[in-house]
Every structure is written in C-alpha cells, then in structure tokens.
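Asks: predicted structure and sequence below. I'll ask about it afterward.
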Amino acid sequence: MASLQNSVACPAMLIAAPASGQGKTTITAALAYHFRSQGLTVRVFKTGPDFIDPQILAFASGHPVYQLDLWMMGESHCRELLYRAAATADLILIEGVMGLFDGDSSSADLAQALGVPVAAVIDAQGMAQTFAAVAHGLATYRPELAFAGVIANKVGSAGHAKLLQEALPADMAMLAAVARDEAIGLPSRHLGLLQADEIGDLSARLARASELLNGFGPCRLPQAVQFEPVRCEPPPALLAGLRIAVARDAAFSFIYQANLDCLLAMGAELAFFSPLADAALPEADSVYLPGGYPELHLVALAGNQAMKQALRQHHNRGKAIYAECGGFLYLLESLADKQGQAAEMVGLLPGRAQMQSRLANLGMHSLTLPQGEIRGHSFHFSTLETELQPQQYSQPLRRFGHGEGFFRGGALQASYLHLYFPFNPSVAAGFFRQSGR
C-alpha cells in the first residue's frame, strides 16, 4: 500500500454525458467490470447523493462505492476519499450525474475542483458528424476543464464507429465505441434503476457490456492523475461502547457507506437486521432505519408483528431510534402505495403517508440542530399527514425548494432527509445516544 503521506498517481476519469439517459451507469459499470476482469483494482465513485447506481457499480467493481459532492461533503473530504482510493487502486472511475454542466454542484464542477479529466458518454444513435459537434461543445464549453475523450454509445456498426471517429477533432480521443444491444440495458422503476440484487442476470449483462467495449477497437485506459495527500482529523469517539442495530434488506437499503464508516470511526459497533424477515432486534443501544422501498413490501412489513413490537419496546425503554425517508415512513401509523392500498406500520409516530405518482420533494438540504449543521438531500414520492409538529425544518439549497420537517419524540428522531454523517459527526452521534444530545 502506498504511503498516505505522499502524492499518489492513478489513472482516473469522470464519466459524464450531455444529458441523463445517455448510458452513464451502464458504461461506468462496464468499464469497472472490464478492467476488474483483467486483474486491476478498480474503485468507483458516484457524483451526488445517489443510493441505487452505487449498488450496481459496487457489484461491477467488487468494492464499496462512495459518493462525491462538493456541497454535501466539502471538497477536502472528497479529496481525502479519492486519495485513499488511489493508494490501492489501478483505476478510479467517477460516474457523473445528469448532464455534464447541470445542477448547482455539477459533474463539471466536481471534475474541475478535483483535477480529474472528463470522459463524455454520447448516445450516437441517429448521429454522424453531429456526434463530433456535441463532443466538441462539451470539451470546449469550459476551457479550463480537462477532457479525456469520448465514449460512443449505441453505435450501429463498425462503419458507424469509423464515421464517428473520423469526425472528431484530431486531438480528441475516442476511448471506446459500444454497439447498440438491448441485452445490456439496466431496468428501472420510479426512483431510478432496480437495485443490484433485484437484477438476476446483472453479471451476464455486465459481461456482455464489457465485451462490447472492445467491439470496434481496444478500450483505452485514461491517463494517470496525481492525487495529493489530505490531512483530515478523525471524528471524536462519541459512540464508544454503543451497539447500533442497522436495518438492511430489500426494503431498507439506501445508506451511505461513508455513514457506516463514520459510525465505526466514532467507536460504535454495528449489527445488521432485516425488518422484513427477522422476528427480533439484535441486542443494541440504538436503531438506525435508513431509506429504501418500504412501499414495495407493505404486506411483509405489516405482517411482521414481532419486529414492530420489538421496535416499540426498544423505544419504550428510552433507547435511541434514528430514521430517514423510508425508515421514517415505516415508523408512522400507516403507509399506502400508489394504488391506495394501506398497511399498518410500527406506529411510533402519529400520521400516515401516501405514495404519489410524482415527486413530492427533491434537492439538497441543510439541517441546523442545537449541536450544529449537517447536510444531506431529500428525494421522495410520498406525502405525509401528521399532527406532530417538527422540531426543526431543513433549509433547501434550491431557491424554490421547500424544507423538510425534522421530528423528535423522546430518543426517536426522524425525517425525510438522507443526511451525510461525515459532514458533522458530532451531530450524527446525537442521533444514536439515548439523550439525543
């Protein structure tokens, strides 16, 4: 392992696109799978607050995937994560979000701040020389942004690939050209792609996509990037001796790996359990109910009376519970799916929620509690009816966004927010202590 006191060189690139739907996740996963199959250690990151794409990218790379976001995490923390990954990796890939320049903290902003060159995935269906015009625009729109080259996606034939490459400027690399093939597409639902463990043939899809990377010529590695050391103080041991039961199953899987790392770094012991399948909680001081898809598992969650009773008993003993988004919905009296079919949930918080066909809230948020500020994001399709008054409202980053209520009842704290613990470990620790302080 390279010394964590000196700079480290590692090939790296950020996979971007002119828009959503161009195939960024498929191509990033294919690249990770391809180079991993060649014996390389590939570390993958995801731009922005995303839980689903990282599951697929982790499957492809064989390593946990961490998020990178300048606003939610801070530039120094992003640099630290990349530097530590580069110390043991042969290749770093960062999947972008939306279009290259879209958003308040865009993929371009991240790439430029971290000094990582951009590779643009462009859906080439129905295009010839215009492909080069799009690539040229992406490469030159912000001259100070390093540009590694382009990846042509959904190419029709060898002749089409040649036409695309001939149209590119002489100094622009065609890193790969991938043939159109429905067999490599990734299925999706309302919050995005299906989770990795729901795609039974994911390995076969990635293997096929990996083959297609070399279909019209060899896939090229990006050039090495020099990553400088970052000195970050470890979080205080505020959770030393505490055992936290963390829900993790098909209904509750939206959790940052960095959050788990942060809890461990503060001295906590983690024990995982399934609200879907388990009849009892692990022996624990606190419970962490992350987000996920409870609405897809209403019958199983409602039917597991033993687990619901175990959570009530845990709460009645004055032990801490922290819940976000899907975990928050699980603690309400009832939750209804889009068809209006309602099921009884745990009932620790008064109120009911109803899934909608349209987004109810989306965006970055800052939450200020007595212990300080912590940041995260909101992304949900449900609406809430409750008489419970929030302890605090979050502040949305977007000008016309609306805040989320942060609720507290005894040692129970919950909201729609997905918070990023490393931004302020001291605030995060307060979620898991019985006093909540």
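Replies: Cool, the structure landed.

Asks: from now on I want contacts and neighbour counts done on CA atoms only, so please keep to that.
Replies: OK.

Asks: need the contact list for Ser20.
Replies: Residues near Ser20 by Cα atoms under 8 Å, 6 or more residues apart in numbering: Val97, Met98, Gly99.

Asks: and the second one, which of the three is it?
Replies: It stands for Met98. At Met98 the chain is in coil, as set by DSSP: H, G, I helix; E, B strand; the rest coil.

Asks: second structure for comparison follows:
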Amino acid sequence: MAAVVLVAAPASGQGKTTVACALARLHARRGARVRAFKCGPDFLDPQWLALASGASVDTLDLWINGEADCAARLAQAAAEAELVVVEGVMGLHDGEPSAADLAQRFGLPVLAVIDAAKMAATFGALVHGLRSWRELPWAGVLANRVGGARHAAMLQAALPPEAGWAGALPADGRFALPERHLGLSAAGELPDALARLDAAADALASTPLGARALADWPQWVPPPVAAPAAPHRRLDGRRIAVAHDAAFAFVYPANLQTLHALGAETVFFSPLAGDALPDCDAVWLPGGYPELHAEALAARRDLAAQLAAHLAADRPVWAECGGMMALAETLVDGQGRQHRLWGLLPGRAVLGQRVAALGPHRLVFGRGELRGHSFHWSRFETGLVAALHTEPARAGAGLPLPPGEPVYELGALKASWFHPWFASSPELTARLFSPGALA
C-alpha cells in the first residue's frame, strides 16, 4: 500500500503540473520511493514528473488504456512506492473520461489546485462546487499564486474545515514551467529544470501539505486486478531502431515495454547528433518537434539515403506525427521558412498557428483496434490517398465527430498523425513493424 493523491484543478493553467512535480520532488528528496502518472495522453508533463520522481512515468486514460491496464499500473506502483502522484488533465471534470472519472473509479483522493490570484471568498464557493458536484474521494485544496500571508488567511477563512486546507504557494518565477505550442517545454531542454522543481519543492515544504509525513496519509488499497496476459512474441528476434532526441522525443515508456514484451530489441539513434541508421529490421520515427530542428534534419541527406535503402529492402518504417513530418519533401516552419526534408513521403508538412486536431482515436484493422490519440498543429498536404483512417472516439454532447486521421502506406512505409498506445493491442502493434500492408 502507498499514499496516493490525484492532483487536479478547475481548469488548465492553474498550476497542477508544478504542484504535482513539487510534491513528488519533495518526498523523493526525503528518501521516499515515489511513482507518478499523468491522466490522459501527454508526452510533455510526464517528462517533468519523471524528473521530479526519479522514475518512469506512464499515462492513465480509462478509454485509451482501458480500466484493466490503468488498474494494473496503479497497483504495481502502489506495491513498489510509498507515494503515488497522479496529475490530472484539464479541469477536474473535463473530458470523457475525465480526471474525476479516474478518481471515482479507483478511489483516488483529489487534491484541488486553484489559482487564487484574483479571488477571496469566491475561493470557498469554487472549492464547494468541486467537492460536492460529484462524490469524489477528497484530499484537500491548495491555493496557488497567492499574494501573501494576509491573502492566504482570507482564502483559508472561506473554507469549512472539512475542505482540507493544504496551504498556499506564491506566484514565483523561480518555479514557473515555461510553455510553447503543444504544451510545456520539454524538461530535458532546460538546464535549470531540476532547480525549478527544487524551488517548487522548497516552497511546498512550508505548507501543511508539505509538512505532512507520508505515514500520516491514508493508505490507498488497490482494487484486485488480474495480471495481464503476456502477448505472443510476434517480434521475437527483430531489432527496431527508434529515433530519440529533441526532434523525436514523444515516446511512451509503456510502448517500449510492449515492443520488448513482443520479443523485439530496441536500439536508439539520434538524427540530430548525426547518428547513422543502426542495423535493424524496422524503424520507428516517433513524434516530437521536427519543426524546431528542421534545418539540422534537412542536412541529414545521408540518413535520408539510409532510410530509403532500408525501405527498398522491404523493411518497415512506422512514422507517427512529427516522424511523418520529417519524411515529407518539404517542411514549412512557424516563420514560414521552407526546408527540404527527407523526401520519402510525397507532400508538404506545414506548421499552423493553432491546434489542427486533438482527441482520442482508434485505428481498426485486422481483427482488432489500436487505441491512441491525435494532437498536432501542423497539416500535411499530399496527393497520396490514405490506405486507412482512424476513427475518433467521441465528439462531446451535441457536437459532430471530428474527421479521422489518414494512415498512409507507401511500400514498407506506414505513417500517420495518430499516436497509438501499443499495449491496447500488442498484436496490431506487431503489424506496424512487420512487412506487409495494414489495409
């Protein structure tokens, strides 16, 4: 058993990532074994949570993962750690499924983080609504971006004792986490990333929440779960080269685990560092930020030739989102500059000024489905006809379904904006990295 808390908020931008990381970092520094999760599909917040906790971070989504997968990952973490921190997504009740759905399904106590910079007594009304709208396990409330001790006292006075005042954090640039398109900046790109987390942990230590010993927290009892069946080793003996650097950073640790469970060996290479394509049976070009590194990627004509030879030998390449952009003939960055990219996929990738697609999707082929999500600002202009399209999972009440994402097949190359969660169907995952068409 372990202490478990789900850090949520009434909306995005309230500071829940900072607080979740501060809590994980504070107790990791004190010598506790800490595990962290992110609610909903996300590649960036987990990087910060991993830095704070010192352990790999998985995402939890009741639809994409499925309840059994979420339950198994939570139970394993609770068996290994003394503290499990789950960071919510958007507002507490936003999305289908929401962070509140996850809390209710597994009995995860909710710590609400509220940006109280411009409120006083209304803080109490907001907390009352979050607590009472649905019956959720409750851990307390932390006021963020507070103006000082007097402001904090006013906020605390607006709460009944049962609301669980957890303290207040000031607005402080020392532990602000910078953002850009797609979300937070990647933790690995900031030389002072750990210093920011330490500053946040120091501030949290002076609050009632930070002063509370883990032994005094309620211990979470995980629901009984059956161990997931090991997949058939359909990739036994196969070597998969995975691009991994600042341009190709969007890799779920769980996806690598699924490839290994299928019998594959994975080897990383960095296009930005000048690495040659390793000797391999298949290639995975994950998502990331090729648009921020277009000039350096454009210079890798040698790697483009190696990938072309790999494909000519009928060896598979799976390219998702940013990985697909790198294979385009041209990439247009945020300043409108055109870069000649690797030219293995006819078309032009253009970075837009707003979100082009966002939401959960499934890819149905064979006798099953791969679940995952789509989130990109760019568009792909091509004359290619898609071999398949993903199916959006939902639209929201009264809204039309968004379009599915195209999946292109060109010889041994498969590419899409779609980010699959490999554990949702190991069998279909194996087909992404095996010769032969999906359609």
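Replies: Received it, and whenever you're ready, just let me know what you need. Keep in mind it's a predicted model, so treat the numbers as computed, not measured.

Asks: returning to what we had before: report the buried members of the contacts of Ser20 of the first structure.
Replies: Buried members of the contacts of Ser20 of the first structure, scored by 16 or more other Cα atoms under 10 Å, are Val97, Met98, Gly99.

Asks: and stretch 338-357 of the second structure, end to end?
Replies: End-to-end span of stretch 338-357 of the second structure (Cα to Cα, to the nearest Å): 22 Å.

Asks: for Leu359 of the first structure, grab the count of nearby residues.
Replies: Leu359 of the first structure has 14 neighbours, counted by other Cα atoms under 10 Å.

Asks: OK, contacts around the aligned partner of it in the second structure?
Replies: By TM-score structural alignment, Leu359 of the first structure lines up with Val355 in the second structure. Going by Cα under 8 Å, 6+ apart, Val355 of the second structure touches Phe375, His376, Trp377, Ser378.

Asks: scan these and report the most crowded one.
Replies: Ser378 (24 neighbours).

Asks: name all residues that make contact with the aligned residue in the first structure for that residue.
Replies: Taking TM-score structural alignment, the alignment pairs Ser378 of the second structure with Ser382 from the first structure. By Cα under 8 Å, 6+ apart, Ser382 of the first structure lies in contact with Ala353, Gln354, Met355, Gln356, Leu359, Ala360.

Asks: counterpart of Lys154 of the first structure in the second structure?
Replies: With TM-score structural alignment as the criterion, Lys154 of the first structure lines up with Arg145 in the second structure.

Asks: spell out the secondary structure type for that match.
Replies: strand.

Asks: the nearest residue to it once chain neighbours are set aside: what's it in contact with?
Replies: Nearest residue to Arg145 of the second structure, sequence neighbours excluded (Cα to Cα, 6 or more residues apart in numbering): Ala171, at 4.0 Å. Counting by Cα under 8 Å, 6+ apart, Ala171 of the second structure makes contact with Asn144, Arg145, Val146, Gly147.

Asks: now swap in Ala251 of the first structure and tell me
Replies: For Ala251 of the first structure, the contacting residues are Leu276, Gly291, Gly292, Tyr293, Pro294, Leu296, His297, by Cα under 8 Å, 6+ apart.

Asks: go again using 7 Å as the cut-off
Replies: Gly292, Tyr293, Pro294, His297 (Cα atoms under 7 Å, 6 or more residues apart in numbering).

Asks: compare those and tell me which is most surrounded.
Replies: Going by other Cα under 10 Å, Pro294 tops the contacts of Ala251 of the first structure with 25 neighbours.

Asks: what lines up with that one in the second structure?
Replies: So Pro294 of the first structure corresponds to Pro290, using TM-score structural alignment.

Asks: excluding chain neighbours, what is closest to its match?
Replies: Nearest non-adjacent residue to Pro290 of the second structure, counting by Cα to Cα, 6+ apart: Ala247, 4.8 Å away.

Asks: assess the claim that the match of Pro294 of the first structure and Met324 are in contact.
Replies: No - Pro290 of the second structure lies out of contact with Met324 (Cα atoms under 7 Å); the separation is 9.5 Å.

Asks: show me what Leu70 of the first structure lines up with in the second structure.
Replies: Matched by TM-score structural alignment, Leu70 of the first structure corresponds to Leu62 in the second structure.

Asks: so for that match, what's the nearest residue that isn't a sequence neighbour?
Replies: Excluding its sequence neighbours, the residue lying closest to Leu62 of the second structure (Cα to Cα, 6+ apart) is Pro97, at 6.3 Å.
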